[in-house]
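Student: can you look at this prediction? I've put the sequence above it.
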Amino acid sequence: MSYLEKVRACNAWDPAGFLPWTLARERIGSLRPVFAAELRRWPDQFRVDADRVDWVGAPAGFAARSQCLAGVVETLVAEGLIAHLHGERYAVTPGRRDQARCLIDRTAAPWFGVRAFGQHLNGFVRTARGIELWIGRRSADRRVYPLCLDNLVAGGLPHGVGLRENLRKECREEADIGPALADQAVAVGAVTYCREARDGLKPDVMFCYDLELPADFVPRCTDGEVESFTRLPLAAVAELVRNTEEFKLNCNLVVIDFLVRHGGIDQEHPDYLPIIQGLRSHLP
C-alpha cells in the first residue's frame, strides 16, 4: 500500500455513471441513473432525461426550494430508499457555501451528489522526539466506519454556521477543547475529493486546521462519538496511513496533507506531485 493509493481511493468515481442535476442551468449535484428514475414520480418538479436531470419546478425562493426538496427526501425516507434523516442541513450549491440555492438533509446529500463541507483538525504536540499527533478511535455505534481511527476533531459544517463557531463546537464535543484553545487552531487550507459511495457521490470539501496542544493536554470526548484517544509519533501515524486500513478513509487525506506540510512527505518522494494534486481534486 502507499499514500497515493489512499488518495486515489478517495477519488474513485466514473463520471459516466452519473447524471448532472441542474437548477436554472447550474450543476448542483450528480445522480445515479437508477436514483434519477425515482424522481420521475415528481414530473412537475424534475425532468429526467438520458443525459441530465433538471429541477424544472423548483420554487423561486430559497426557503420554498428547501421545503420542496425536503418533502421529496422525506417521502424517500418513509419508503426506505434513504435510510434516515440526520437533522443537519447542508447547502445545495454549485460552488461555495455562500452560493447555496437551497438546503438538503445531510444523509440525503450523497444521493443527490451534493457538495458537502466539513472541518478536520490535526491536534499535535512538539516533543524532544519530534511531533506527536493525537488520534481518536471512533465509537463502535457509529453508522459509518465504527472503531476506525479518526482525526482529533472532525465534523460536518451545517449551513448558516460560521467556520470558527462550528470549529469551537466540534472541538468541545469531540475532544473537550475549550474555545480559547480552539481559537488557536491555524487554518491551513482545504482538501477536496470526489468519491463514489454506496449511496451515491461524495464531492466533498474538508477545511483543515492544525492545533499545537500543550504537552499535558489530554482530550476527552463529550458526545460519545469517540471511544478513545492515543498520542502517537508522527512516523507511527504515517505508517498506519500508508500500510493499514485503520483510518476512516477521508481522514487519511487530512493526515497526508499534514505530512506534506510538516516534512513527512518531501519533494523527493516519488509520488509527491500526484499526492498533492490528489488532495485538491476537481469537483463536478
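Tutor: On my side now, so go ahead.
Student: please make it C-alpha for all contacts and neighbour counts, starting now.
Tutor: Noted.
Student: all helices of the stretch 51-200 of the chain, in order?
Tutor: For the stretch 51-200 of the chain, the helices defined by DSSP state H, counting those that start in this stretch occupy 62-78, 163-175, 179-182.
Student: pick the most buried one from these.
Tutor: Greatest average neighbour count among these goes to helix 163-175 (a mean of 19), per mean count of other CA atoms under 10 Å.
Student: just how off-centre is that one within its chain?
Tutor: Helix 163-175 has its C-alpha centroid displaced from the chain centroid by 15 Å (CA atoms, centre = their mean, to the nearest Å).
Student: same question for stretch 247-259.
Tutor: 12 Å.
Student: quick one: distance of stretch 99-118 to the chain centre.
Tutor: 11 Å.
Student: count of residues packed around Arg242?
Tutor: Residues lying near Arg242 (other CA atoms under 10 Å) number 18.
Student: whoops, Leu240 was the one
Tutor: Using other CA under 10 Å, Leu240 has 15 other residues around it.
Student: pull the residues that contact the helix or strand where Tyr209 lies.
Tutor: Per DSSP states H and E, Tyr209 falls inside strand 200-212. Strand 200-212 is contacted from outside by 30-32, 109-126, 182, 184-196, 254, 283-284, using CA atoms under 8 Å, 6 or more residues apart in numbering.
Student: and here's the other structure:
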Amino acid sequence: MACCCIAKVQTPISYFRAAAANSRHSFPNSSITAFPPLHSPFNHPMKSSNPRSLSVSTTVAAAPPTFSWDDVVRVSQPEFNPRDSSDLRGYFDKIKTCNRGAELQSEFLPFVIEDQIVGYIHKSFAENLKNFEDVFISSENDSVGGILTLHRSLKLADDRTRAVEEVIKCLAENGLIPGIRNELYPVTSSYGSPVFFSLERAAAPYFGIKAYGVHMNGYVEKDGQQFLWIGRRSLVKPTFPGMLDHLVAGGLPHGISCGENLIKECEEEAGIPRILSSRAIPVGAVSYSDIDGHRFKRDVLFTYDLKLPESFVPNNQDGEVESFKVIPVNEVANIIKRTHFFKSNCNIVIIDFLFRHGYITPECFGYLDLLQSLKSGDCS
C-alpha cells in the first residue's frame, strides 16, 4: 500500500523566531467530572550514577490505572450524562492534554544539522550532551540565542547514527533516557525529506525530533450501526500501561513505509492477516506538540480506517495488549468526552474518525475550532 504523502517543508534557522512566536489554538474551558484524570506518564525523580556531571530527567511511566471494562461500559452509556450529546468540551480537553507547554519553548535550543532545524533540546538536557565534545557542539546564534549541532567531523548519516548511539547508551545507563526500545527513528526536517541520521526511539522526545506513527481505526458494521474495536494495553508496558488504545497503532521506524508498517503492526498487535490489513484506507494525518519537562514531542500520526468482517475477533501476538472489546462508536465518543481512559494521542485519532463519519456535526458549537485543533502540531 502506498504511503500517504505530505508536502515537504524544511525548517531553516531563520524560521525559529516565527515558529516560537506562533500561538496555539485557544481551547474552551473544560469541566470533565465523571472520572479524575489518569496521568501517564508522570514526573518522578530518578537517580544518576554521576549526579555532578549529568542533569537528571524526571519522566517515567505511571502505575497502571485501576478501571475495568465494566467501568468503561458504564461511563459510555447515554444515561450516564444525558445532556452532553452535543457538548464538545470533553474533546477539547483531550486535545489540550496532547498540546501542553507551548509557553515553555524558549527553554529549548534548536538542534540543527546542515542548516536545518531537526529538533529542540531542553537547555538543561543539552548540558549532558556537551560532555561529549566529539559528538555534540554548541554555538551562539544572534537570532535564536544558541543552537546545538553535531561535530563537523560527522558528515555521513551512518557515522552520525553510531556516534549518537554511543551517547544515548551512556545517558540511558545513567537513568537519563528510560525505556530504551532498540528501534531507530529517522531524523529529518520534514516527512519525506533527506534523513540526516537515525535516533533511538526512546530518545526522540529528548531531542525534540519529528516522530511519525500509524494509527488504525478498526471498525465493523452491524444492523446499520458502527462499532470500534478497542484494545487495552498490557499492564507491564513501560508507557501508558493498562490504558485503552487503538486496535492497531505503532511508531514509524526508519526504513519502512507507512503501509508496510501498518500491515506489520496489524499482524503483531491484533492478528489481522495481510489479506485483510491490505484493505486499510489511508484517510489523513493528525499532529500535536507537547512539552513535558525535558521532553518535546512533535508527533504526526498517519490515520487509517479498516472495515472488518463482523466475525473477526482480534488476537494479540506480541504480548502488548491485555484484551480487546468491540464498542459502539457513539459510546466510544462518550468515553473520550468523559474520561481519561484512552492513551492520550488515541483520542485525537478517534475524534478525527468521529468527524469523518458524521458523529460530530457543524451544529455543534466549536465545530471548526475542534476540527482545526486536530493538527495543532507541525504537520509536515
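Tutor: Structure's in. What do you need? In this text the structure is predicted, and so the values were computed from the model without any measurement.
Student: so what number do they get for TM-score?
Tutor: Overlay of the two chains. TM-score (TM-score structural alignment, normalised by the length of structure 1): 0.95; 284 aligned residues with a CA RMSD of 1.6 Å.
Student: distance to Leu103 of structure 1 for the helices of the stretch 51-200 of structure 1 - can I get that in TSV?
Tutor: Converted to TSV, these look like this (distance: least, CA to CA, whole Å):
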stretch	distance to Leu103 of structure 1
helix 62-78	5
helix 163-175	18
helix 179-182	28
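Student: still on that earlier bit, only whichever of the contacts of strand 200-212 of structure 1 are buried, select them in PyMOL.
Tutor: To isolate in PyMOL the members of those that are buried, counting by 16 or more other CA atoms under 10 Å, one can use:
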select buried, resi 30+31+32+109+110+111+112+113+114+115+116+117+118+119+120+121+122+123+124+125+182+185+190+191+192+193+194+195+196+254+283+284
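Student: among the contacts of strand 200-212 of structure 1, which lie within strands?
Tutor: Mapping those onto strands (DSSP state E) picks out 30-31, 116-126, 186-196.
Student: one step back: out of the helices of the stretch 51-200 of structure 1, nearest to Ala100 of structure 1?
Tutor: Within these, the stretch nearest Ala100 of structure 1 is helix 62-78; the backing value is 8.4 Å (CA to CA).
Student: map Ile95 of structure 2 onto structure 1.
Tutor: Counting by TM-score structural alignment, Ile95 of structure 2 lines up with Val7 in structure 1.
Student: again with His215 of structure 2
Tutor: Per TM-score structural alignment, His215 of structure 2 is aligned with His120.
Student: isn't that match right next to Leu163, touching?
Tutor: No - His120 of structure 1 is not in contact with Leu163 according to CA atoms under 8 Å; the separation is 11.3 Å.
Student: before we move on, the earlier item: mind checking the SS state of the match of Ile95 of structure 2?
Tutor: The three-state label given to Val7 of structure 1 by DSSP: H, G, I helix; E, B strand; the rest coil is helix.
Student: how far away is it from Val153 of structure 1?
Tutor: Remark: distance between Val7 of structure 1 and Val153 of structure 1 (CA to CA, to the nearest Å) = 20 Å.
Student: these two: who's more crowded?
Tutor: Val153 (26 against 23).
Student: so what corresponds to that one in structure 2?
Tutor: When structure 2 is aligned by TM-score structural alignment, the residue opposite Val153 of structure 1 is Val248.
Student: name the nearest residue to its match, sequence neighbours excluded.
Tutor: Met216 (5.4 Å; CA to CA, 6 or more residues apart in numbering).
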